Each structure stands twice: as structure tokens, then as C-alpha cells.
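K.L.:
no sequence on hand, only this structure:
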């Protein structure tokens, strides 16, 4: 993924108002992000534990979405699978992230959900740059490039459902 500026990120959101995009907290460490290892930029809102944001490249431009997830997490013995990168996590490592649809459907309250890594570090898990706590990745016969293509395909399918 190419590196993004704060303004690129704020301008990219498709499922929230301009005012909401202006007020959300953008990561302060953008210059330190491992952009070459990211398929999308994802982060949690520090002041609101039930909110996260994701920005992906589509058609040569960044597309951002605002996500919500339940603050109450499952017990440590429960394991879940991320629908994007297929990484398993114990407890609250995977959450049902819901996003309001873009446009009129979203303003009417329609949303779409997907189980994702709660920390949105799918790209780093795929590349072995981050290891899930007591979780893991399945041994696969797919190459890393094929796994990345599958993950971005899963993400783009989710974005399509949102109208992004």
C-alpha cells in the first residue's frame, strides 16, 4: 500500500459524514507505518473502544470506512477465525465489525458486518510480522502472494457490500 497523509485518510471515508471524518483520530505514527507490508491501514479509536477505521486502495484511490464492534469480548478459551486473513485468535482477537453502508442506504441505518482481527493487523499476520496470542495461521499450500490476493479479494467483497 502507498503511504497516506492525514488529509488523504480524512478525505477517503465513504460511510460517515465529513464532520465525522474530520473529528476521528488519525494515527500519529503514519511516517512509521510499514506501508510496504500493508494491504490496508487499520486502527482503533483510542477514545472509543468500540470504533475502528480501515482505509484500503481501490481503483488507485484510498477508500475509508468507519467500523463498530461490541466492546464485550468472548472468553479466552473461545477461538475465532478472521474472515479476511484466516488467522485464528483466542478470546477477543476476532470481532464482528459492522460498517454503515455508504450513501442513502447507510443514512437509513443499513449496515454490513464481517468477522475481522480486532486489531486490524491482517497484513502483518499474513507476512509473519506479527503473531497472534495463542492463535495461529493454518499451514497453507498457497504462496504469500496468493494469500494476499485472497485477503484483498475478501476485503473488496466486503467494500462492495457497503457500496464503497
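P.N.:
That came in fine, so what should we check first? This one's a predicted model, so the numbers in the text were calculated from it and none came from an experiment.
K.L.:
going forward, measure contacts and count neighbours with C-alpha atoms only.
P.N.:
Fine.
K.L.:
all strands of this structure, in order?
P.N.:
Using DSSP state E, the strands found in the chain span residues 40-44, 51-58, 61-68, 79-81, 87-90, 94-100, 111-117, 136-137.
K.L.:
ok, structure two:
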């Protein structure tokens, strides 16, 4: 993930109003390790049910605001982004208002994601050894690549959906 400034992050939001963009809390920049992030995700300190995700799509930052669902899954859910099988943290359902006219009509897209957006850290851990001879490093590298593709596809879906 490339280093981004607060101004770049605020300008990247595609599914927010001007006032939502202005009110959004920013992540703690001094705590970010940019080269270990596949996307930037954080929760709003003032509104804990709100989260933000910024990723790179076509070389440009694209940010979305997410709202956590009040509905809890009946069983422990798996994150659709990092697909971590060890489940080190809670996974919650987030919904993002689509960009443009679709979003203004109330169209949303949902996803199950780690509640604190820990996916970049999760995919960098070596996976458990399922059988002798399993290439754990290759699996780890594949998980990192898949996370980037999955997050980019989600951001494109929020941005480009025209139905």
C-alpha cells in the first residue's frame, strides 16, 4: 500500500457526502506500517459502528465508508477478505452504500470482514501445516495476493455498480 496523506484519504471517499468526509476520523498515521498493508482500514473513534477502507484501484486511492450491521451472525463467521481459518478476532457484517445514483437510491453491498480490519496482518502469518510437505510460504504469499484482489474487487463493486 502506498503512503497516503489525510487529504488524499478524504478525497478518495466515493460513497460519502461532503459532511461525512469532513467528520470522518482518521487513522493513527504514526502507527501505520504502510509496506505491510494491503489496504488501509480503521474504525471511527467517534462512531464505532462506522468503518473506513481505502485501497488502490487502477493506481488511484479509492475509499469507502462502511456501517456495521446490528445483526450478529448465528455462528462464528469467516472473513471473506483474509479467509483466516484460525479466527484470531471477531468478524462482522459491514454494508457500504454504493457510489453515485445507486447509493442515493439506497443500494448497498455487504461483506464479512475482520472487525478491526486486521486482514493484512492475518494473511502474513504462516498458515497451519495441513499435511507434510505443504508449502506454507507459498500459501502465505497466495493469501497476500488474494487479499489484494478481493479488496480491489469489493471497492470496484461499490464504485462501478450501476444497477
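P.N.:
Done, it's in. None of the values given here were measured: they were computed from a predicted structure.
K.L.:
need the strands of structure 1 in TSV (columns: mean neighbour count and distance to residue 6 of structure 1).
P.N.:
Shown next, in TSV, are the strands of structure 1 (neighbours: other CA atoms under 10 Å; distance: least, CA to CA, whole Å):
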stretch	mean neighbour count	distance to residue 6 of structure 1
strand 40-44	21	12
strand 51-58	20	11
strand 61-68	21	12
strand 79-81	19	31
strand 87-90	22	29
strand 94-100	23	21
strand 111-117	20	23
strand 136-137	16	32
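K.L.:
want to throw those strands into JSON lines with distance to residue 18 of structure 1?
P.N.:
Listed next are these as JSON lines, based on distance: least, CA to CA, whole Å:
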{"stretch": "strand 40-44", "distance to residue 18 of structure 1": "19"}
{"stretch": "strand 51-58", "distance to residue 18 of structure 1": "15"}
{"stretch": "strand 61-68", "distance to residue 18 of structure 1": "12"}
{"stretch": "strand 79-81", "distance to residue 18 of structure 1": "33"}
{"stretch": "strand 87-90", "distance to residue 18 of structure 1": "33"}
{"stretch": "strand 94-100", "distance to residue 18 of structure 1": "15"}
{"stretch": "strand 111-117", "distance to residue 18 of structure 1": "19"}
{"stretch": "strand 136-137", "distance to residue 18 of structure 1": "38"}
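K.L.:
residue 29 of structure 1: which of those strands is closest?
P.N.:
Judged by CA to CA, the one of the strands of structure 1 that comes nearest to residue 29 of structure 1 is strand 40-44, at 11.1 Å.
K.L.:
for residue 16 of structure 1, find the nearest of the strands of structure 1.
P.N.:
Short answer: strand 61-68, nearest of the strands of structure 1 by CA to CA, at 6.9 Å.
K.L.:
between strand 51-58 and that closest one, find me the angle.
P.N.:
160 degrees (axes from the mean of the first three to the mean of the last three CA atoms, to 10 degrees).
K.L.:
distance of the spatially most central residue of structure 2 from residue 1 of structure 2?
P.N.:
By CA atoms, centre = their mean, the mean C-alpha position of structure 2 lies nearest to residue 53, the distance being 4.7 Å. Computed as CA to CA, to the nearest Å, the residue 53 of structure 2 to residue 1 of structure 2 distance reads 12 Å.
K.L.:
swap in residue 140 of structure 2?
P.N.:
Distance from residue 140 of structure 2 to residue 1 of structure 2, by CA to CA: 17 Å.
K.L.:
many thanks, we can stop here.
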